[in-house]
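[1] Provided below are the primary sequence and the corresponding predicted coordinates.
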Amino acid sequence: MIPAVIRGGGGVPHANMDLEDVEEDIAEARLRQEQAKVERKLENVTKKIDEEEEEARGIAKELKVLETKKAGIRIQLLDKGAGQRYWEDILRDVEEKEKYLRKKEEDLRKKEEDLRKEKQDLRKEKQDLRKEKQDLRKEKQDLRKEKQDRLTKEEINHGIQWMETPLDASELGYEENRKLFSVDRSIMNWNPGTAGKVVLYCRDGFNEQMDFLEEKVCKEGYMGWILGPPGTGKTTTTICFILSKSIEEGWCVMFVRLWKLGIVSCIQVVDGQQRRCDLSSDEVASGVKKILQGWTDKRRKYLVSLDGYV
């Protein structure tokens, strides 16, 4: 049993769909820039509001001190002695300073109200951008579904029919510092059965094979060969790696299983769905070729795994 992993890409371009994909990506990038700009404005406005509130608290504290001082001066003025003119002058100075501070406090309140209004408008703009981004993503998903539906129809017309089942990738991946790996039970079972999470214990060989596929095959572009006796986890590890790649942006993957009796199973993961088709030994060469011809997006990276009796 020799699992082999090969990497490739290309195919016949579908110009209109590719152009729409590019336009959607550009629009999404523009929205990200606008969102970042609004976030920076919100941070600046929030900082200004905090500064204004801090200054207002300082003025309120100073006014309280002046009130206490005025009360003391009025007590002095009740004593109509020789120093009355002196205390009247001091009271006048204190009242002028109080008037100045109250005007400044009023200006600060108005400025703070304007800043809060600006903050509210920015939050509204942020919500609008988030809504626009959600609409754009839905439009992008619809476009991808349309493209996938068209490719599926092309595959059916060529005699390839896919069976789809839901696949939960929400908890996929390493846990406990690469000691455990979670995966959907359905992709581990060649005969579709009960769905659910399976937690695998990661032996050293598991992590070494995952690292090999990531570094040598995906990053450096080598064709990888994985050899070993039955029951050492070659197939399971490769499935886990293929599945983890399927949820990464820009990757398109397929697992090809060669059975001893001659049937070949092709398994893909597309938009949360596991797609499977079974080909006879007579159909496999032309069938796999037709499937790969449907991989048309030159911006994506492609990964195919061959596993079984060859």
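    Yes, it's here.
[2] From now on I want contacts and neighbour counts done on CA atoms only, so please keep to that.
    Fine.
[3] how far does the helix or strand harbouring Leu19 sit from the chain's center?
    Assessed by DSSP states H and E, Leu19 sits inside helix 15-78. Mean-position distance between helix 15-78 and its chain equals 28 Å (CA atoms, centre = their mean, to the nearest Å).
[4] who does that helix touch, helix- and strand-wise?
    If you count contacts as 3 or more CA pairs under 8 Å, 6 or more residues apart in numbering; DSSP states H and E, helix 15-78 packs onto helix 84-157.
[5] now the angle from the helix it packs on to helix 15-78?
    170 degrees (axes from the mean of the first three to the mean of the last three CA atoms, to 10 degrees).
[6] Which is the succeeding secondary structure element to helix 84-157?
    Following helix 84-157 toward the C-terminus (DSSP H and E): strand 163-166.
[7] which residues of the stretch 201-310 of the chain fall in strands?
    Applying DSSP state E, counting those that start in this stretch to the stretch 201-310 of the chain gives strands spanning 224-225, 251-258, 264-270, 273-279, 301-308.
[8] Mean neighbour count for those strands - can I get that in JSON lines?
    Formatted as JSON lines, the strands of the stretch 201-310 of the chain follow (neighbours: other CA atoms under 10 Å):
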{"stretch": "strand 224-225", "mean neighbour count": "15"}
{"stretch": "strand 251-258", "mean neighbour count": "21"}
{"stretch": "strand 264-270", "mean neighbour count": "21"}
{"stretch": "strand 273-279", "mean neighbour count": "18"}
{"stretch": "strand 301-308", "mean neighbour count": "20"}
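[9] alright, now check it against this:
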Amino acid sequence: MLHVTLRQLEYVVAVAKAGSLSAAAAVLNVSQPALSVAIGQVENRVGEALFQRRKGIAVTLTPFGRLFLPEAETLLADAARLDAPGMLSRRPQGHVRLGILDELAPNWLAPILRRLRQAFPQTEISCRTVSFEALADKLLSGQIDLGLTYDLGLDASFRREAVARAAPYIWVPPDDPLAGRSMAMLAEIADRPLILSDQGLSIRHMLTLFAAIGRTPRICHRASSIELLRSLAANGEGTGLSYTRPLGGITSDGLPICRVVIGDSHAIEPIVLASAETQPAPLPAIRAEICHLGAARDLAEVAGATTETG
């Protein structure tokens, strides 16, 4: 708890500059007795005299007063900066914390870090991978400043900026009838046993895609990682379905696997950069840099992806 007020510190500084109580009182537009009482209250609190007062001689600072004065001026200057409208929002933030959905991280984390470190060498950039559910909580609690995710599970309180688009893929072994196709439709896999991610929002989203075409799929496995999903599909456990599309046609257990893009337009999902509040520099510029990176990658994520089969 502060026992010396900013107003009292202003009085001390004014007297030191004016050289007399009467002159300082005129500048401050207060009575001389009120000013004298305030100075006395500060001296009583700090336990030292700040001024030497001798009749007919200008008020001068004591040795302790000469130590006290610059500290008071610094505190008043800091308070003035805090009181200025928009001051903190204009001050550059030295440490920026990014959160990236763990499903997106393999394709996005390293390119984003490289680009931001080149564009903002004076800013410390840290990044963590998070789940759908955790990302929103960490944004709201201030544990991360920006979150790269699919536009799922975010309410209207979040700011969103489109970064790219992503289409889902199916994962099938080479002898599957769909393996040689350049594109497949959700209706063609609606009756197959499906392998999906085990994240709740991801599962609900996939079910919504099928509901839009009037179908209810059967989920046979919920995989904790994309590599487990691909392995299960390659071993004939079902048809994998995911938005993540790692390169390579061999699973971790050494089996060939093919990917085929889903062609339903309603299945294309925005990748967004989410934030929870108005942010100081350099966060607006960082958001723009990530969006520029996303625009450059967008063709490969969606349009170019329609010609890939794995």
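    Nice, I can see it. A quick note: this is a predicted structure, and the numbers were derived from the prediction, not measured.
[10] For the two chains, what TM-score is obtained?
    Once superposed, chain against chain, the TM-score is 0.26 (TM-score structural alignment, normalised by the length of the first structure); 145 aligned residues with a CA RMSD of 6.9 Å.
[11] In this structure Ser22 of the second structure contacts Leu28, no?
    No: using CA atoms under 8 Å, Ser22 of the second structure is not in contact with Leu28; the gap is 9.9 Å.
[12] The strands of the stretch 201-310 of the first structure: which one's closest to Glu139 of the first structure?
    strand 264-270 (17.0 Å; CA to CA).
[13] Point out the other helices and strands that the closest one packs with.
    Under the contact rule (3+ CA pairs under 8 Å, 6+ apart), strand 264-270 of the first structure is packed against helix 234-246, strand 251-258, strand 273-279.
[14] closest one to Glu98 of the first structure among the strands of the stretch 201-310 of the first structure?
    strand 251-258 (68.6 Å).
[15] can you count the residues close to the residue lying closest to Gln273 of the first structure once chain neighbours are set aside?
    In this structure, Gln273 of the first structure finds its nearest non-sequential neighbour in Pro166, 4.7 Å apart by CA to CA, 6 or more residues apart in numbering. The number of residues packed near Pro166 of the first structure is 16, by other CA atoms under 10 Å.
[16] Contact partners for Leu196 of the second structure?
    Ser202, Ile203, Ile219, His221, Arg222, Ala223, Leu229, Gly240, Leu241, Ser242 (CA atoms under 8 Å, 6 or more residues apart in numbering).
[17] Make sure it is indeed in a strand.
    Yes: assessed with DSSP: H, G, I helix; E, B strand; the rest coil, Leu196 of the second structure lies in a strand.
[18] Skip the chain neighbours and tell me the closest residue to Thr149 of the second structure.
    The nearest residue in space to Thr149 of the second structure (CA to CA, 6+ apart) is Leu101, at 5.2 Å.
[19] Return the residues in contact with Leu101 of the second structure.
    Listed by CA under 8 Å, 6+ apart, the contact set of Leu101 of the second structure reads Thr129, Val130, Ser131, Phe132, Leu135, Gly147, Leu148, Thr149, Tyr150.
[20] repeat that for 10 Å
    108-109, 128-135, 147-150 (CA atoms under 10 Å, 6 or more residues apart in numbering).
[21] picking that back up, just send the contacts of Leu196 of the second structure back as JSON lines, with distance to Ala164 of the second structure, secondary structure and neighbour count too.
    Below are these laid out as JSON lines (distance: CA to CA, whole Å; DSSP: H, G, I helix; E, B strand; the rest coil; neighbours: other CA atoms under 10 Å):
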{"residue": "Ser202", "distance to Ala164 of the second structure": "18", "secondary structure": "helix", "neighbour count": "18"}
{"residue": "Ile203", "distance to Ala164 of the second structure": "21", "secondary structure": "helix", "neighbour count": "16"}
{"residue": "Ile219", "distance to Ala164 of the second structure": "28", "secondary structure": "strand", "neighbour count": "16"}
{"residue": "His221", "distance to Ala164 of the second structure": "28", "secondary structure": "strand", "neighbour count": "19"}
{"residue": "Arg222", "distance to Ala164 of the second structure": "26", "secondary structure": "strand", "neighbour count": "17"}
{"residue": "Ala223", "distance to Ala164 of the second structure": "25", "secondary structure": "strand", "neighbour count": "18"}
{"residue": "Leu229", "distance to Ala164 of the second structure": "24", "secondary structure": "helix", "neighbour count": "26"}
{"residue": "Gly240", "distance to Ala164 of the second structure": "23", "secondary structure": "strand", "neighbour count": "32"}
{"residue": "Leu241", "distance to Ala164 of the second structure": "20", "secondary structure": "strand", "neighbour count": "27"}
{"residue": "Ser242", "distance to Ala164 of the second structure": "16", "secondary structure": "strand", "neighbour count": "23"}
